[in-house]
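Q: Prediction below, plus the sequence it came from.
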Amino acid sequence: MAFHNLKLARFVFGHPPSGTPDFDTEALHSDPALREARDRAAAGDWMSARQVIDDAGTDWELRATRIGVLARAAAENDGWVYAWLGAEPDNVAAVLVQSSMLSHRAGEARGSASAKDTTEEQFRDFHRLSREAAAAGQRARELAGPDDPIPWVEALGTMFGDQITRSTSFDTIYTEGRRRDPHNFDLHRTAIALRCEKWYGSHDLMFGTARQVAADAPEGAHAVLLPLYAHFEYAMRTFAWDSRSKQAMGACREFFRRPDVQQELDGWIAKWQAGPHSPGRLNHVRQWMALYYTLAGRRDQARDVFDEIGPHVGEPVTAWAWFWLGDRFGYLRAWWWAHGK
């Protein structure tokens, strides 16, 4: 992993400067307890995974973050997950790790290319794994406690590849998820993605959902920043859907430099900054802010947010790849620009 980061940094910078961001997700510097649990689980100690999830309590975004990290690790080595399920088949956390693991494998099977560049085999594997993830998610909903929203978040996530489930259950799942956790970041982000023009909705539906969620959310909630995600989605779909050319990037930058766009997004950022934040998705939304400031040409603000993220980035958000040729490449290019390297 570190060798890959060094090669990428040399490609972007020539000679990587000191402080070049590190995408080593294995380090998990921000959550050492999770790092230890993941390593012990990979060695067969599934009880450590159960404990670190339980320790998140009712911070649902932190709990979901830990489930997601463990699920990505399980996608490479799933023996401990099935040992856990064998010992505790009714443990909702174990079933959620399984469901998230299968969703991750579905995404890997499809790849990140546009639909026209995705093969029939990739789509077939994507839909098969998505159906398996949906079945595990149904089991998790049956087992979940009365206030746990995570199985409903997972259920929305499987709807990208399961048309029957989506067409019959979206409103039911989304409504129940909101009842359990009205301002859950992951729930609303997934719903907005499903409602965007790229998938099964429209720009108007996507923006309407994002703005209403942000308006209803309290100060400091990560859901307040969902309009940033909607604007990224709109710009990518409108200006950079078929190309990552200089012309496409220029159009995206021009969009984010519009006074009305900046006025809106600056307002949401101010509301987010005014309250306390869960650690669960803090890195994620900070990357959104860094991306916005970069596209808007606001170097000082971009640099400040990059410095808040720090040198250990972990997994870059996919929106970087919407405007550059890859998420890590995009992050490094923006970081380089913000720091004047």
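A: The structure has been received and is ready for your questions. A quick note: this is a predicted structure, and the numbers were derived from the prediction, not measured.
Q: CA atoms for contacts and neighbours, from now on please.
A: Will do.
Q: buried residues in stretch 42-54?
A: Across stretch 42-54, burial judged by 16 or more other CA atoms under 10 Å covers 42, 44-46, 48-50, 52-53.
Q: actually stretch 261-278, sorry about that
A: Quick answer for stretch 261-278 (16+ other CA under 10 Å): 262, 265-266, 268-269, 271-272.
Q: try this one side by side with the last:
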Amino acid sequence: MSFRSLITLPRMLRHGSSVGTDLPPDEAVSVDAPTEPMRAALAAAAAGDHRPARELLAATRLGAEWERRSEYVAELAGAALRNPGWLDAWLAESPEDPDAVLVKADLCIDRAWEIRTGARAKDVSQDQFQAFFTLLDDAAPVISRAADLNPADPVPWRVALTHALGSQAPRDVFDAYWAEAVARAPHHYGCHATALQYLCAKWYGSHEEMFDFAERAAENALPGSKLHALPLLAAIEYEVVSDDSTADGPIGRDRIDAAAARALELSGWYAPGDPEAAGFRNHLALMLILAERWTEALDVFRAIGVHARRFPWAYVGESRKEFLEFRLGVRMQVASQTPFFGRPPQPAAPAAAPGSVPAPRSLAIAAAPPHEVAEAALMCGVSLRIAPARSSMSYVELVPDPSPGRRATLAAGEELLTAAADNFTTGEKWPALVLRRTADRYGFTLFHKGKARARHLWDPTAPVTDHAEAAATAQALAAVFPVPDPRPLVTLLRGTNSPAERQSELVAALGLPPIPAGFGERDEILAGLDGAQLLARRGVFKGIRDTMSTDLGSPAFPVPRPRRWWVLRMAGLVLLVPAAAFAWWSPDVGWYRTIVPTAAAVYLALQLRTAWAQRR
């Protein structure tokens, strides 16, 4: 261990649980969560009703809300990618509706990119490229029609710029599209961000041209405009995505630092937790982390709140997991830099309020009796309530702790009950299914032998789950639970309507006990169940000690005793009681022979008494 570690580790252990406690919990964070109006439109579209989407886009068109319109069109096109029925019905009803045609144009681009994927060109096959270019050719007239139906709208030209990017359009075509876009909305962020990609080195420009474009747009932008974040996007493209970021690379460190400074200033124009600012704030957090500016990065995470975005975290891994792990890493870095007897730095601004984000709730169903679950969960670092369920199974829920332990505070990337299930299934033969609910989203994670074997989310606003993905999840479930035919599970997994019913039906199909009433509506639903008992959080050393003993605290978890156990102890008691009585009354028996049968009889009697009390 280095000398630096000897200094920073005690600081981290002391302050780690108190730094960033005002951040929203991990389970409240979601990636690219839609706004409430868009969420309602997406849910209706998933059910086949296009009217809310039509009304939403019509309002943006009539109000000339081009930034919002661009975001809404992209989200609706993503929803139509795997569930196009509602859009087809809309176009059949109103083939000249500029909003429907615009969504169709963006959908055509999405379909092409779904085939090509976002991989580097060297990793894309010729067949993929051929299909990609064919679909882009088919998209061109749809984009032109969308532009003709609403000549004042810059969003079709944002789609056209994306088309130019994929179709390898020459610079004069790109310039023509760009001129059309800025003629309608000179400061449109979506058009600028798309043009920035065209000009980056991995496509058709260079690092210098990309930075020049971004800095010029930022210089000409109005105060508070998101165009001030363009240099930050260029910096992330250069620092994270490209392979040319070196100390003597083409872009100087001063331009990178200036981009971060400009974005920090821009962040101050928006309230904490504002989803409008979430896109560039996520980029800003990563840039500050790369610069090892930990305190500022923590303040940016506070401003982000629950609004994680797919990018830039998808550049380094799975978006939500990376967001949460980077956020935890920043907390630990701030803690390790705080003097041992000092106080952590105070936030520059209050953390984002949770707002309308509902409290996530979870429940685990373990395929083991309560005493086995309790013994396995001694080291999980959180307080649990365990209740017996039918078929020798157990319900498990998290019990809120006013003073959570350090291990609970430092848990990253997982909801606490999910992290606990990961812990208490390790080394056990039985599985646990962790059920979750957040608003109208329901999901589960299957744990077996300490590993997450499968997970799924029913989200009314999300596209239908791919059949191959659902089949793989169903196979994983069927391999753990006694399900002879996984095909009905695939049907349950692929549906998006009535998530609560689908979750309940899946639990029944797996042969598990039914979900207790009140799940998702209130906390601590197991408190009123017969036999429910609290397993209090233990420290590391107490957990180790209790693991090696049979005392799980008070009240004890009842351990079912086999008939043989009762017979042997009763027989022993029948033999030992007369022997002890004879030893006490006989003057020829020494004290040692008197004490031994007496102690053995008392021990067996206490065992039987305790077991009988637990049984009742």
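A: Arrived safely. Model, not experiment: these values are computed from the prediction.
Q: TM-score, when you put one on top of the other?
A: Superposed pair, TM-score by TM-score structural alignment, normalised by the length of the first structure: 0.80. Supporting alignment: 304 aligned residues with a CA RMSD of 2.6 Å.
Q: related to what we said a few turns ago, most widely separated two among the buried residues of stretch 42-54 of the first structure?
A: 44 and 53 (16.3 Å; CA to CA).
Q: Let's have the buried residues of stretch 261-278 of the first structure in JSON lines, adding secondary structure and distance to residue 162 of the first structure.
A: Below are these laid out as JSON lines (DSSP: H, G, I helix; E, B strand; the rest coil; distance: CA to CA, whole Å):
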{"residue": "262", "secondary structure": "helix", "distance to residue 162 of the first structure": "36"}
{"residue": "265", "secondary structure": "helix", "distance to residue 162 of the first structure": "33"}
{"residue": "266", "secondary structure": "helix", "distance to residue 162 of the first structure": "36"}
{"residue": "268", "secondary structure": "helix", "distance to residue 162 of the first structure": "33"}
{"residue": "269", "secondary structure": "helix", "distance to residue 162 of the first structure": "34"}
{"residue": "271", "secondary structure": "helix", "distance to residue 162 of the first structure": "36"}
{"residue": "272", "secondary structure": "helix", "distance to residue 162 of the first structure": "34"}
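Q: about what we covered before: return the closest of the buried residues of stretch 42-54 of the first structure with respect to residue 332 of the first structure.
A: Using CA to CA, these come closest to residue 332 of the first structure at residue 42, 30.2 Å.
Q: how about that closest one, what does it touch?
A: Going by CA atoms under 8 Å, 6 or more residues apart in numbering, residue 42 of the first structure touches 73-74, 77, 80.
Q: give me that answer again for 7 Å
A: residue 80 (CA atoms under 7 Å, 6 or more residues apart in numbering).
Q: and it, what pairs with it in the second structure?
A: Aligned by TM-score structural alignment, residue 42 of the first structure pairs with residue 46 of the second structure.
Q: in the stretch 151-300 of the first structure, which spans are helices?
A: 163-180, 185-194, 203-216, 226-239, 246-256, 259-273, 282-295, 299-309 (DSSP state H, counting those that start in this stretch).
Q: Single out the most deeply packed of those helices.
A: helix 185-194 (a mean of 23; mean count of other CA atoms under 10 Å).
Q: contact partners of it?
A: Under CA under 7 Å, 6+ apart, the answer for helix 185-194 of the first structure is 153, 156-157, 177, 200-201, 206, 209-210, 222-223, 226.
Q: in the second structure, what residues pair with it?
A: Against the second structure, helix 185-194 of the first structure falls on residues 189-198 (TM-score structural alignment).
Q: how far does that stretch sit from the chain's center?
A: 28 Å (CA atoms, centre = their mean, to the nearest Å).
Q: Following superposition onto the first structure, what is the mean distance for it?
A: Following superposition, stretch 189-198 of the second structure is found to deviate from the first structure by 0.8 Å on average (mean CA distance after the TM-score superposition for the first structure).
Q: ok, the match of residue 42 of the first structure to residue 494 of the second structure distance?
A: 12 Å (CA to CA, to the nearest Å).
Q: And residue 533 of the second structure, by the same measure?
A: With distances taken as CA to CA, residue 533 of the second structure is found 36 Å from residue 494 of the second structure.
Q: do residue 66 of the second structure as well
A: Distance from residue 66 of the second structure to residue 494 of the second structure, counting by CA to CA: 34 Å.
Q: Also residue 501 of the second structure?
A: Applying CA to CA to residue 501 of the second structure and residue 494 of the second structure gives a distance of 13 Å.
Q: what do we get in the first structure for residue 373 of the second structure?
A: Aligned partner of residue 373 of the second structure by TM-score structural alignment: none.
Q: Does residue 373 of the second structure lie in a helix or a strand, and which?
A: Using DSSP states H and E, residue 373 of the second structure sits in helix 370-376.
Q: would you list the helices of the stretch 151-300 of the first structure in a markdown table and tack on distance to residue 109 of the first structure?
A: As requested, the helices of the stretch 151-300 of the first structure are exported to a markdown table (distance: least, CA to CA, whole Å):
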| stretch | distance to residue 109 of the first structure |
| --- | --- |
| helix 163-180 | 18 |
| helix 185-194 | 19 |
| helix 203-216 | 26 |
| helix 226-239 | 22 |
| helix 246-256 | 28 |
| helix 259-273 | 34 |
| helix 282-295 | 23 |
| helix 299-309 | 30 |
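Q: Show me the one of those helices that comes nearest residue 115 of the first structure.
A: Using CA to CA, the helices of the stretch 151-300 of the first structure put helix 226-239 closest to residue 115 of the first structure, at 12.9 Å.
Q: Return the mean post-superposition distance for that closest one against the second structure.
A: Looks like 2.0 Å for helix 226-239 of the first structure (mean CA distance after the TM-score superposition for the first structure).
Q: residues in contact with that helix?
A: 189, 198, 203, 206-207, 210-211, 214, 248, 251-252, 265, 288, 322-323.
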